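Q: Sharing a model prediction with you, sequence too.
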Amino acid sequence: MSGPMKNASSGMSDFYPSFLLPMTEWEESPGEGEPLIEERPSTDPIQLAWSYIRKARSVLLLSRTKEAQEWAMKALELFKAHQHTRGLVHVFLFLGILFLEQGALEKSLENTTLAIELAQNMKSPELEILGFHTVGQVLLKTGEVHEALQYFLQADKKIKEATSLQGSKVFYELETLLFINLGEAFIALGETDNGAEYFALAQEAATHLNNVTVEIRILKGLAIIQKRRGFRKEAMEMLERAIEEAQRYSLRLYLIELWLELGVIHIELNEYDRAIQIFTDVVTESEKNGLFPYVAEGYRNRSLAYEASLNFREALSDFKRFHETLEHISLEQSVSRRRDAEILFELEKAQREAEIFRLRNVELREHKDALERSNRQIQAVAEAGKAITSSLDIQEIARLVQENLKTLMEIEGFSLAMYEEAQEQLQFVFCVEKNEPQSLPPLSLDDSCHLLVWVVQHQQSIRIDDLEKSLAEGVSPLRYLEGVSARSVIGIPLTLGGTIIGTLSIHSQKRKAYSEEDVRLLESIGTFVAIAIQNSQHRQELLRLNEALRAEKEALEQLTRKVSRLANHDGLTGLPNRLLLAELLERAIQRSKRQKTLLAVLFMDLDNFKPINDTFGHQEGDRALVEVAHRIKGALRASDVIARVGGDEFVVLLMDMDNEEGARLVAEKIIKTLEHPLYIEGQLCQLGVSIGIALYPHDGGSGDELIRHADEAMYRIKRAGKNGYTFYSVR
């Protein structure tokens, strides 16, 4: 870049973590360390609304999402009240990115799409371009990279068509945004070289600007490119520069994204403690401000850092928190959809009640009765919706829908099918004909002449008044359920956020049994059914994830136990090794000190063992060592400890002794048990053992001292003729 960018806003300012937005009304650049925007009091409602949206953008960068939403809604109310379309576009674009950061993807797309429509109606090319960028960024963040590229290319086309913008500051800002977004998209596709080219173009275009957030996004993109090319040191330097700028202006959202990238590099450099600390900061900052997608990403990456550092317990714990956060995000979205549907019904109810009141005043009794009847239907639908969405069992959901519909309209048959995208088919989960359950095979979407397939393909409801007559006269080629006698039919798609979930249909043998009002009523209930089905699918997925987590936990626990045993036991004899012996000896000393008893350490070295290895080989020598360990263990009490500390060296700990006589008896017992020869390849082999004994507290106060003194005593026996024992301190 041509030089440091000192201003966090100028001209068309960037108050988002991912977007540039043009705002020429009453902007000013803050100094270092100051908040991005300070609200200016004004009596003009439009100016006040602009100050609210600027305040919302400012606090969003400080990660205060709840406060940001409150300011945005204040601005929305004022812009709506004064029909200020340009202001509404800004608010909807802002809400789009706010909901994206909170993980509410459907609300994010809904607001950004609305912003594009308003911008197109007011023929504002720069706002329309920004709308395309916003939708593209939402899709990019949800992993729909190719779809995101389509929106970025539409933005590119609009920029080229907007000749009135050429050479202006707005043009350079839009062009810079385009190059950054295209660079990020190609990086997401794994096309590093293409991404590098677009970021180079972004750097060149940014020379016309003076914006710190542009610099941060470019530094972040270039750092990712350097990391992928293997230049981690250069990548870290770029990220640290970006972090310094983000901290200087308190850009908390940018800071979280930069921390995530920096932490990954520390993992790749095996700097696990630093990575864990960074991801802990990500989790803390994100949880504090309700940024649950970042919370989930923090837990996931910290789990990888713990796993790489062999801390499997913490790795598993963070992996569970990662899935719990995803579950929370999914649950929040489901609850939000249900709440939105209930609010919609309450609004419709309120509107109809208001209309009823008006009709009462003018004594239009006929219309009043019809509206009251319709209001009762809406109330019944709302109550049915609450019952439906409280269940997670698909069969129970379908049964509740059928029972509630029977109280509202003529129904002789009912079907509920779920769309299976992988198989391109509809799977019937519930079908009833005259109160008798029916079993229907899956319906392929290749059958374009089937009524329910038409509903899925067009995502539209359909009503047929006389199916038999329509087929006979060739008016409609659509067929209905095989083996079902029906004349009047309604079929509706079950959708959420534009995604097909399944279909719902009702039928009757009467002609013209249904009206368009019945279609709308069925669509209203269908909203609740779609939410309930998705909740059920989420529950099944969560059950699957929990089972996978349980299996992974068991595997990790088994691995931990195995690693612990390998680290603390001799691989040949299964006895404690020198490492575990040191720990057991320290415990035994503390026990002896508390209970004021003697502790004996017996250091043993086998006599005449080397000839066995030389004559019969190491394999037979290993078998001999296993047999010796078995014999020595048989001469001890259950509370005593035996460890292998070398090739043919063993150490025994005798605890809770009143005097040295107990150690003497055990030593004699071990010598006696080894007097019996070993049979190796049909030959008798005689072994002996030299034993040195040190007593606590007489011969030493630490484990190392006792082992050393017992070893010295053992060598005295070796020099004296072997196959015997002696105490370190002769009494």
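A: In hand now; what should we look at? Numbers count the residues shown, from 1 in each chain.

Q: Could you use CA atoms for every contact and neighbour count after this?
A: Noted.

Q: name the helices or strands packed onto the helix or strand hosting residue 302?
A: Element membership of residue 302, judged by DSSP states H and E, is helix 292-308. Here helix 292-308 touches helix 85-102, helix 252-268, helix 272-288, helix 312-361, going by 3 or more CA pairs under 8 Å, 6 or more residues apart in numbering; DSSP states H and E.

Q: Please work out which of those is packed deepest.
A: The highest mean neighbour count among those, using mean count of other CA atoms under 10 Å, belongs to helix 85-102: a mean of 23.

Q: Next secondary structure element downstream of that helix?
A: Counting by DSSP H and E, the element after helix 85-102 in chain order, helix or strand, is helix 105-121.

Q: now the helix holding residue 302, how far from the chain's geometric center?
A: 8 Å (CA atoms, centre = their mean, to the nearest Å).

Q: okay, the angle between that helix and helix 272-288?
A: Per axes from the mean of the first three to the mean of the last three CA atoms, to 10 degrees, the angle that helix 292-308 makes with helix 272-288 is 160 degrees.

Q: Take this one as well and set it beside the first:
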Amino acid sequence: MSTRTWHSIDELNSRSWVLAPTDPREALALAEHAVDEAEKLRYSYGRAVAQLNCGWAHVYLGSYDDALTRIYEARATFDSIHDQIGQIQTLNALGVVSHRIGEREQARAYYRESLRLADESNEAHRRLAALNNLGELACETGDLDSAQELLEQARALAEELDEAQVIATVTVNRGVVALMQGRVADARELLGEAVERTRACGDRIAESNALCFLGDATDVVDDAIALYRQSVQICGETGHREGLVRALGRLGSKCRALGRLDDAERYLMDALADATTPEWWRMIVKPLEALAAEFESAGDQPSTIRIYRSLSSVHQAHAADTAARRVATLRHYHQLEQSRVETVLARARNEELQSRFDRLAAENSLLQLIYAIGREVTATLEMGEIAQRLYRALNEIMSADVFGVALYDDERRVLDYSYVIEQNQRITPFSVSVDSDASFGSWTVRNRKEIVLNDSKREYEAYITKHRPFSAADSLSIVYTPLLYEDRIEGVVTVQSYRKAAYTDDHVDLLRMLAPYLAIAVDNSRKMETIRRLNDQLQSDKQELEQAYRQINHMANHDNLTGLPNRRLLVELIEGHIPLARRNGECFGVLYLDLDLFKPINDTYGHRKGDEVLVEIAARLRSAVRESDSVARLGGDEFVLLVRNVAGQEALAQVAEKIRHAVCRPFVVDGNTHELSVSIGASLFPLHGEECDALLSAADGAMYASKRSSDSAISFAVAGG
């Protein structure tokens, strides 16, 4: 095939490489096209470069699983053509992906190997990339002195090679180091310079990072917010999702600090939606937790619960995703190594390589086991079930005569041993002060380091002053491992055996690798407990509000003295019954009562005794009518009765007479007997009116007619009058 055709593939690769930091989507399309063309022409070098370019485009887009696949393909292709520079490039790319997904130790190993091979090959450009990446990694892990030294070396080499784009990237990283060292003025100067350099060389992704970090170094809040928004815009245009999560998180934190909690929630929830890797999620988990605390302090429990639920669901998803990604990454690496070993074995049957192959197979099996246990542990939010599942799994692998999980309470400064099992039996929960000098667990929390004892009776003094076992029998082999998550100590897990030297290095490694899963599960469980507590409080508040509403509604519709319906409720009852009576063709009556001779009792004995008489009258009225009828007090000594479904005027008169007799029975007030009389006015639906007001008015008028009458205490309204 002609070199001219190969040259067109090289041109595609060159354009893809240049476009990747500016337009990774277009760069990916060009690189994929170059892969297809190179495979057709059997141009191995062109295919390897195109595969690597695909990997870099996926890195810029945040698609790390796809990036790994392409980079491993590129590495295999470079290996097949013995291209050492290509191998160095893939090592650097693998380091970047490991760095992005949180595998920092793996990333450091890749970067260092890339640097070593670059030095051996005298490849200055590859050395420059490794120095810059190692400096950035050192900055993130808090080793600022090393970061500054590595980045200074990178700066000098970049200037010597006249690499404008790398100088810009290194300047961004130097600005971040200065910011972390507290040299804010230097940071502003460096990051301002970085913005100009990245713009000049067209590296928009590096420009978005520089703008965001410059916002961190800016004292004026409005200026900082403007810088973050510029960063968000560029990230949206380029598809730089990591930078988008970072900038949105900063915007949310600024709004929270300004008290604009709704804006803060909007920005942080947008960031959460784009946070597809644990490393990105960690950028916003603390701002979201702080915002939830602000809402809780303000009494806004629905918002608090909404944030905690979002955190918990995403957290749980990332826990499983993290586990899968780490195992997949390592498995991919092991498969590649396995393939290499098998190739060499086929040629040389080298015993050392066979041993290496066996070791890799064992490591792969261990990873599968860790993933299986970790997935089971993180699949539940109940702390008791989490501990039980881990205990069952470990008891099949190692001696676990005693197993325990203790949760650290930072406010109380105690370790709560809520889940301790000895010989398959739960031990009563207990607590230990974290300042105790007689507790292995407390030492582990204070120092954030593991303890491994093969003979506790001989070795305990290195950690505690007195050995006081909490188990029934004395454990001789003891392992304590700290549960660390997001730089927080969640607690400890311990496995103990009655035998000496019961635990191998593999057992300890297994516990060490399982600890992050358990820490994630503990954090998830605590978040769920917070959500439950807030839900319970919200439900309690809701019930109190409902009870208060019922009380207010009752007070608004009932007479406070007698408990009878008041005028407002009476009107509702009559108006509600009119359509039913009209539909069924029924009559109902309204009786309007006014007590006679009540005022002298009030004047003679006082209002308290008068109130007692009114309460007794109310009781007599209720007992004189059916349950389906209604008795209301309008105020003073006036009462109204709604008598449902009566045959006519005669039947209503009988009810009125029964009421008159009930009211006129003698009363005893302070030992003295008194009799009351009552004036009653009656109206009938629909004879005396078809609306509530008309019926009440008619009955009221009839009541006054009763008062004027000397013949009878009961009067009916006049039809049509």
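A: Cool, got the structure. In this text, all values refer to a predicted model and were calculated from it rather than measured experimentally.

Q: Tabulate the helices and strands packed on helix 292-308 of the first structure (CSV), appending distance to residue 724 of the first structure.
A: As requested, those are exported to CSV (distance: least, CA to CA, whole Å):
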stretch, distance to residue 724 of the first structure
helix 85-102, 77
helix 252-268, 56
helix 272-288, 53
helix 312-361, 48
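
Q: Nearest approach to residue 588 of the first structure belongs to which of those helices?
A: Of all those, helix 312-361 sits nearest to residue 588 of the first structure, with 28.9 Å by CA to CA.

Q: what's the angle from the closest one to helix 85-102?
A: Relative orientation of helix 312-361 of the first structure and helix 85-102, computed by the same axes, to 10 degrees: 140 degrees.

Q: just checking, what packs against the next helix or strand after helix 312-361 of the first structure?
A: Remark: after helix 312-361 of the first structure, the chain's next helix or strand is helix 365-389, criterion DSSP H and E. Based on contacts counted as 3+ CA pairs under 8 Å, 6+ apart, the elements that helix 365-389 of the first structure packs against are helix 312-361, helix 394-406, helix 516-568.

Q: Mind listing residues that contact the helix holding residue 302 of the first structure?
A: Here helix 292-308 of the first structure makes contact (CA atoms under 8 Å, 6 or more residues apart in numbering) with 101-103, 256, 260, 263-264, 267, 270, 272, 275-276, 279-280, 282-284, 286-287, 312, 314-319, 321-323, 325-326, 329.

Q: repeat for stretch 469-481 of the second structure
A: 402, 422, 440-441, 444, 449-457, 492-503, 508, 511-512, 515.

Q: buried set for it?
A: 471, 474-481 (16 or more other CA atoms under 10 Å).

Q: ends of it, how far apart?
A: 17 Å (CA to CA, to the nearest Å).

Q: From residue 431 of the second structure, how far off is the equivalent of residue 683 of the first structure over in the second structure?
A: Superposed on the second structure with TM-score structural alignment, residue 683 of the first structure falls opposite residue 672. Applying CA to CA, the value for residue 672 of the second structure to residue 431 of the second structure is 71 Å.

Q: Which of the two has more residues huddled nearby?
A: Taking other CA atoms under 10 Å, residue 672 of the second structure and residue 431 do not tie; residue 431 has more neighbours (14 against 8).

Q: In terms of helices and strands, where is that one?
A: Going by DSSP H and E, residue 431 of the second structure is part of strand 430-433.

Q: residues of the helix or strand harbouring residue 194 of the second structure that come out buried?
A: Taking DSSP H and E as the criterion, residue 194 of the second structure maps to helix 184-201. Residues of helix 184-201 of the second structure classed as buried: 184, 186-188, 190-195, 197-199 (neighbour count, 16+ other CA under 10 Å).

Q: ok, so of those, who is nearest residue 80 of the second structure?
A: Among the buried residues of helix 184-201 of the second structure, residue 198 lies closest to residue 80 of the second structure (CA to CA), at 36.4 Å.

Q: mind listing what that closest one touches?
A: Contacts were defined as CA under 8 Å, 6+ apart; by that measure residue 198 of the second structure touches 165, 168-169, 204, 206-207.

Q: Tell me how many other residues crowd residue 114 of the second structure.
A: For residue 114 of the second structure, using other CA under 10 Å, the count is 27.

Q: Out of the contacts of stretch 469-481 of the second structure, which end up buried?
A: Buried members of those, scored by 16+ other CA under 10 Å, are 402, 422, 440-441, 444, 450-456, 492-500, 502-503, 508, 511-512, 515.

Q: which residues sit in contact with the residue mapped onto residue 521 of the second structure from the first structure?
A: Using TM-score structural alignment, the equivalent of residue 521 of the second structure in the first structure is residue 532. Residue 532 of the first structure makes contact with 388-392, 397, according to CA under 8 Å, 6+ apart.

Q: Is residue 482 of the first structure part of a helix or strand, or is it coil?
A: The three-state label given to residue 482 of the first structure by DSSP: H, G, I helix; E, B strand; the rest coil is coil.

Q: right, I mislabeled it, should have said residue 695 of the first structure
A: When classified by three-state DSSP, residue 695 of the first structure comes out as strand.

Q: Kindly report the same for residue 406 of the second structure.
A: At residue 406 of the second structure the chain is in strand, as set by three-state DSSP.

Q: any idea how far residue 200 of the first structure is from the counterpart of it in the first structure?
A: Under the alignment (TM-score structural alignment), residue 406 of the second structure maps onto residue 417 of the first structure. According to CA to CA, residue 417 of the first structure and residue 200 of the first structure sit 51 Å apart.

Q: Show me which of those two is the more surrounded one.
A: When neighbours are counted by other CA under 10 Å, residue 417 of the first structure and residue 200 differ, and residue 417 comes out ahead with 23 against 18.

Q: roughly how far apart are that one and residue 480 of the first structure?
A: Using CA to CA, residue 417 of the first structure is found at 13 Å from residue 480 of the first structure.

Q: now residue 133 of the first structure
A: If you go by CA to CA, the gap between residue 133 of the first structure and residue 480 of the first structure works out to 43 Å.

Q: Residue 322 of the first structure now?
A: 45 Å.

Q: same question, residue 693 of the first structure
A: The value you get for residue 693 of the first structure to residue 480 of the first structure, if CA to CA is used, is 94 Å.

Q: who's more crowded, the two?
A: Remark: of residue 693 of the first structure and residue 480, residue 693 carries more neighbours, 30 against 19, as counted by other CA under 10 Å.
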